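> Got a predicted model here, sequence first, then my questions.
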Amino acid sequence: MKAVIQRVTHASVTIEGEQVASIQQGVLVLLGIVNEDAQEDINWLSNKIVNLRIFADENDVMNKSLSDIKGDIILVSQFTLHANTKKGNRPSYIKAAKPEVAIPLYETFIKQLENDLGKPIQTGQFGADMKVELLNDGPVTIIIDTKNKE
């Protein structure tokens, strides 16, 4: 699993002109899934996202986590995170998991994030053409790949 985590002051997802998700302070997470991903990746990444100390404390030092500030999450599936751009100018997405593999993992990841955060999260819609709007706070953007844990 690969995730792009962006600290936001607000974010939203719109599909076909209808807003389907909206948060204030928290993180927008773009998630890419490959065939090799498993429950271990879900558990590790969810815990990492909820506990990343990327929010300012009283001394304006990034020392607080999403759970510390009781922030929110919007999770958006994004297969293009696994684009291969080595050859030519047209990216290849062959590494991205097909929907029959990715959807169950995505849905399990949602439940794990909610469990780890202790409250419901907002999501986009898997496979939809989404318009994602955000105000990146900082900017703070972290990229995590569960295949590079060590």
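Looks like it came in fine.

> all contacts plus neighbour counts: C-alpha atoms, from now on.
Will do.

> Mind naming the longest strand for the protein?
The longest strand of the chain (DSSP state E) is strand 130-145.

> How about the contacts made by the residue nearest in space to the middle of the chain?
Against the mean C-alpha coordinate of the chain, by CA atoms, centre = their mean, the closest residue is Val29 at 2.1 Å. By CA atoms under 8 Å, 6 or more residues apart in numbering, Val29 lies in contact with Ala3, Val4, Ile5, Gln6, Ile73, Ile74, Leu75, Val76.

> what do you get for Gly26?
With CA under 8 Å, 6+ apart, Gly26 has these contacts: Arg7, Val8, Thr9, His10, Leu66, Gly71, Asp72, Ile73.

> And Ser46, how far from Val101?
Going from Ser46 to Val101 by CA to CA, to the nearest Å gives 19 Å.

> For these two, work out which one has more neighbours and name it.
Ser46 (20 against 15; other CA atoms under 10 Å).

> which residue packs closest to the more buried one, ignoring adjacent ones?
Nearest residue to Ser46, sequence neighbours excluded (CA to CA, 6 or more residues apart in numbering): Leu113, at 5.3 Å.

> second one coming, line it up with the first:
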Amino acid sequence: MRALIQRVSHASVAVDGRTVGAIDHGLLALIGVQKGDDAACADRLLHKLLHYRMFGDAAGKMNRDLRQVDGGLLLVSQFTLAADTGKGLRPGFSSAAPPDEGRRLFDHLLTQAHRAWPRVASGEFGADMQVALVNDGPVTFLLET
């Protein structure tokens, strides 16, 4: 699994003009599921999302995690993160998990996130979504499991 994570001061996701998920200060995670990923990958990714030290401490160093800053977590499925981009000028998606498998693993990640942290929001798997964010820093990382 891949997650493009961004530290945000605000982020939201809308479907058909209605907001389906929003957070204030916290972490926006765009999630890509690849062939061969399983529940253990999702669990490892969630651990990283909750414990990755990307928030500033009193000295301004990235030493604090999402839990320590009491931040929100916005999960958004994004199959394009599983794209093959090594050759040519058009992405291929042969490494992306099939839609049913991607949905199952994204739903597992979301369920586990709700169990582990009280401030979790999400987009809608497979929907045409509009994501808005204010990247704080900017701070962006690509995590892989």
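In hand now; what should we look at? Being a predicted model, the structure only gives us computed values, none of them experimental.

> Just give the TM-score of the two.
Remark: TM-score between the superposed chains equals 0.95 [TM-score structural alignment, normalised by the length of the second structure]; 145 aligned residues with a CA RMSD of 1.1 Å.

> would you list every one of the strands in the first structure?
Along the first structure, the segments classed as strands by DSSP E run 2-15, 18-23, 26-32, 55-56, 62-64, 72-77, 122-123, 130-145.

> Just among the contacts of Val29 of the first structure, which is most surrounded?
Greatest neighbour count in these, by other CA under 10 Å, goes to Ile73: 30 neighbours.

> these two touch, right, that residue and Leu28?
Yes: counting by CA atoms under 8 Å, Ile73 of the first structure sits close enough to Leu28 to count as a contact (5.8 Å).

> Would you agree Lys35 of the second structure is in contact with Ala96?
Yes: if you go by CA under 8 Å, Lys35 of the second structure and Ala96 touch, sitting 5.5 Å apart.

> which one of these two has more residues nearby?
Shown here are Lys35 of the second structure and Ala96; by other CA under 10 Å, Ala96 has more neighbours (22 against 14).

> show me the residues around the more buried one that make contact.
Residues near Ala96 of the second structure by CA under 8 Å, 6+ apart: Gly32, Val33, Gln34, Lys35, Phe79, Ala82, Ala83.

> Show me which helix runs longest in the first structure.
The residue-count maximum for a helix in the first structure (DSSP state H) belongs to helix 99-117.

> quick one: buried residues of that one?
Residues 102-103, 105-106, 108-114, 116-117 are the ones in helix 99-117 of the first structure that count as buried (16 or more other CA atoms under 10 Å).

> CSV for those residues, including distance to Thr146 of the first structure?
Putting the buried residues of helix 99-117 of the first structure into CSV (distance: CA to CA, whole Å) gives the following:
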residue, distance to Thr146 of the first structure
Ala102, 15
Ile103, 18
Leu105, 14
Tyr106, 14
Thr108, 16
Phe109, 13
Ile110, 16
Lys111, 18
Gln112, 15
Leu113, 15
Glu114, 19
Asp116, 17
Leu117, 19
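
> Of the contacts of Ala96 of the second structure, keep whichever come out buried.
Among these, those classed as buried by 16+ other CA under 10 Å are Gly32, Val33, Gln34, Phe79, Ala82, Ala83.

> rewinding a little: now the buried members of the contacts of Gly26 of the first structure.
Neighbour counting by 16+ other CA under 10 Å classes Arg7, Val8, Thr9, His10, Leu66, Gly71, Asp72, Ile73 among these as buried.

> will you turn these into a markdown table that also has distance to Glu58 of the first structure?
Compiled in a markdown table, these are given as follows (distance: CA to CA, whole Å):
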| residue | distance to Glu58 of the first structure |
| --- | --- |
| Arg7 | 17 |
| Val8 | 18 |
| Thr9 | 17 |
| His10 | 21 |
| Leu66 | 15 |
| Gly71 | 16 |
| Asp72 | 20 |
| Ile73 | 22 |
